[in-house]
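Colleague: Need a 3D model of the following:
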Amino acid sequence: MTLSGAAPSVAYRDGNVLRWVAAYTASVSGDVVFFLTLSWAVTRMAGPAQVGAVLAVGAIPRAVLMLVGGVIADRYGPRRVVIGSDLARCLIVFGAAALMQFATTRLSMLFAVALIFGVIDALFMPAVGALAGRLTDVGQLGRVQGLRILAVRLSNAVGPMIAAIVLTAAGVAAGFGLAGLLFTLSVGLLLAVRLHRIQPSVPSTASPLADLKDGLQHLRRNRQLTRLVVVVGLGDLCFSGPVGIGLVLLIAERHWAAAALGWTLSAFSIGGAVAGILLTALNRIPRAGVALACSLLATAVLVGALGQMTTTGMLIAGSAALGTTSGVASALGNALLQRKTDPYYLGRISSVTSLSTVGLTPLLYPVTGVVAAVWGTGAFFAGCAVVCLLAAAIAATKSVRGSEL
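Modeller: Below you'll find the predicted structure:
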């Protein structure tokens, strides 16, 4: 329900939702620009071998503190935490730009920037996930998640191009400065966003540890919610980065031109954007639980087939189809998860899914390389297909397939 009790606006016509979408798009684009700039700076300073080490330094606190971030989002409200953490990201990134422009930069400084950014991300990610579920009436959650997928895929398509232009034309300091400007734009838009789902009437007075235990116990007690968390986690796990690396290795293994990689990744993003547009336009998604299971099954088939493609045309077409099916699965899974979660627990539940999809993803990077080196890239994609099949099987269980939006 809305705070005013009036009928909610359709999500794509709701100014509040659209401001959030614009803020989220700016924030995701800022992430893309920041990480590309950081990787470029480390490569220029110390060589490519150190890039993985710097990114790992940022990934560790993000994973370790993710559940704590969920507790903080629920205790203080997701909007407040998102704005505060986005503002903190502005400061650290503008600070990095100043260091690169005016100081003698050492590799240790970039390690410090990555570490602090990872800590802030542990607060930001659960809060931004919870915020998406508090923007409008629960009947609009499918459309909100469609808009989220559209924002993510467009940012991932456009962000690298913008970063490449700025880095080539003006250098690393300008790259960090651009990321800071995008985060600043996000903060400005978020200040105009309001929550529309009722907040808890009595704020928690328990300790943060007690709140964390309470959230995990709530998840354990609710079988349907637990299965949805597992489905979303497994369904998104392979698409937060490993598939991108797998595509790089596959194209190198086939000795195809580097341009094929750009077209393939662009096709994946375009497919996801199409999925976002379709889900946003649909008035209703009948039998959403069944649609989730079917989209995960299609994703499993496509990701397995991707590793067996023998021409670049097939690979590009398969990547576009995979982007569409995985986008549908992600949007439906997250919409159902937020539909079934009490607003009081949204931050903590969001932190669990963020941990599985973003916090643990860096652990798969070395696994990707080892599997590809020992058994071939096709084996890696087959492994991803098995993970998606497992998610589809859980989504097909009675408690999940009967879910409705």
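
Colleague: CA only for contacts and neighbour counts going forward, please
Modeller: OK.

Colleague: and whichever strand or helix holds Ala305, what does it pack onto?
Modeller: Ala305 is part of helix 288-306 when elements are defined by DSSP states H and E. Helices and strands touching helix 288-306, by 3 or more CA pairs under 8 Å, 6 or more residues apart in numbering; DSSP states H and E, are helix 312-340, helix 377-395, helix 398-401.

Colleague: Deepest-packed of those, please.
Modeller: Counting by mean count of other CA atoms under 10 Å, helix 312-340 has the highest mean neighbour count of the helices and strands packed on helix 288-306, with a mean of 24.

Colleague: Off-centre distance for it?
Modeller: On the basis of CA atoms, centre = their mean, to the nearest Å, helix 312-340 sits 13 Å off its chain's mean C-alpha point.

Colleague: which is the next helix or strand following that helix?
Modeller: Downstream of helix 312-340, the next assigned helix or strand under DSSP H and E is helix 346-354.

Colleague: contacting residues around the helix or strand just after that next one?
Modeller: Downstream of helix 346-354, the first helix or strand assigned by DSSP H and E is helix 361-375. Residues outside helix 361-375 that contact it (CA atoms under 8 Å, 6 or more residues apart in numbering): 56, 59, 237-238, 240-242, 245-246, 249, 377-380.

Colleague: I'd like the structure of this one too, to check against the first:
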Amino acid sequence: MLIIASVAVWFIKLQEKPEETENHSPWEDLKEGLQYARKNEVVISIVMMALFLNFFFSGSFSIGMPIIVKDIFQGSAVSLAIIQMSMGIGALIGAIVLASIKLKRPGVVMIGSLIVLAILYTATGFSVHLMITAGLVAIMALMTQLVNIPLITMLQQTTEKRMLGRMMSFLMTVSTGLIPVSYVATSFLIAAGIGIQTIIIVSGVNVTLLAGYNLKNKKILSFR
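Modeller: Next comes the predicted model:
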């Protein structure tokens, strides 16, 4: 599949652009990017949303699912594979759905999907059956696509072309940068004797509150 993708990229033709005459240091570029982000309410909202999502989801889900499968469901590696497979299937369906339709109000879809995602994630903390959890994870993966793709699209469409690279880098740095922190925080909580189901439930409630707060964000909800 990677070879096929590489061949497809090979045929992409880019227009040659004249070289830029201005030279800036990385530090100046960083400062300019931060100043631009501070003035753009949509960018700040999107980046903060991505920050909290990755912090509350990545560690508790990645560390939690194997523990739940082993200790709660008394399952095996096959059981964990079912969970992982359901996540891939849900993500694929979500991508196909978004490729097939045009969202008239992506901001509303994003916030609504985030609320559903958070509620389902909270529900996984109460689940005691493997197949029910697999179903929840599949729907969560679908909802994740309905959050992530409109989120990135909104960021790109509200950003000037000259700042697009910096804003995408800003988003990716904030998003992926908190993943190790989430892993460490989850590990410390487990080491302190807090059950993984409790951690997932609390994380889900926090994301639900975050999504509910964004229902007041008119910039995102009115985006078309």
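
Colleague: TM-score, when you put one on top of the other?
Modeller: Comparison of the two superposed chains (TM-score structural alignment, normalised by the length of the second structure) gives a TM-score of 0.87, and 221 aligned residues with a CA RMSD of 2.6 Å.

Colleague: The contacts of helix 361-375 of the first structure in helices, which ones?
Modeller: Among the contacts of helix 361-375 of the first structure, the ones falling in helices (DSSP state H) are Ala56, Ala59, Leu237, Pro242, Ile245, Gly246, Leu249, Thr377, Gly378, Ala379, Phe380.

Colleague: Report the contact partners of the fourth one.
Modeller: Yep, that's Pro242 of the first structure we're talking about. Contacts of Pro242 of the first structure by CA under 8 Å, 6+ apart are Thr361, Leu364, Tyr365, Thr368.

Colleague: Relative to Ser79 of the second structure, how far out is Gly135 of the second structure?
Modeller: Distance, Gly135 of the second structure to Ser79 of the second structure, by CA to CA, to the nearest Å: 13 Å.

Colleague: With Thr159 of the second structure instead?
Modeller: Note on Thr159 of the second structure: its distance to Ser79 of the second structure, by CA to CA, is 43 Å.

Colleague: quick one: what's aligned to Leu221 of the second structure in the first structure?
Modeller: For Leu221 of the second structure, the aligned position in the first structure is occupied by Arg401, per TM-score structural alignment.

Colleague: give the contact list for the residue nearest to the spatial centre of the second structure.
Modeller: For the second structure, the residue nearest the mean C-alpha position is Asn148 (5.3 Å; CA atoms, centre = their mean). Neighbour list for Asn148 of the second structure: Met110 [criterion: CA under 8 Å, 6+ apart].

Colleague: Please say which position in the first structure it maps to.
Modeller: In the first structure, Asn148 of the second structure lands on Ser330 (TM-score structural alignment).

Colleague: and what of Thr208 of the second structure?
Modeller: Correspondence of Thr208 of the second structure to the first structure, assessed by TM-score structural alignment: Leu389.

Colleague: pretty sure that match contacts Ala300?
Modeller: Yes. Judged on CA atoms under 8 Å, Leu389 of the first structure makes contact with Ala300 at a distance of 5.6 Å.

Colleague: How many residues are close by Val32 of the first structure?
Modeller: For Val32 of the first structure, the neighbour count with other CA atoms under 10 Å is 20.

Colleague: isn't it right up against Met161?
Modeller: No. Between Val32 of the first structure and Met161 there is no contact under CA under 8 Å: 10.1 Å.

Colleague: which residues are common contacts for those two?
Modeller: Contacts common to Val32 of the first structure and Met161, judged by CA under 8 Å, 6+ apart, are absent.

Colleague: Sweet, I'm off.
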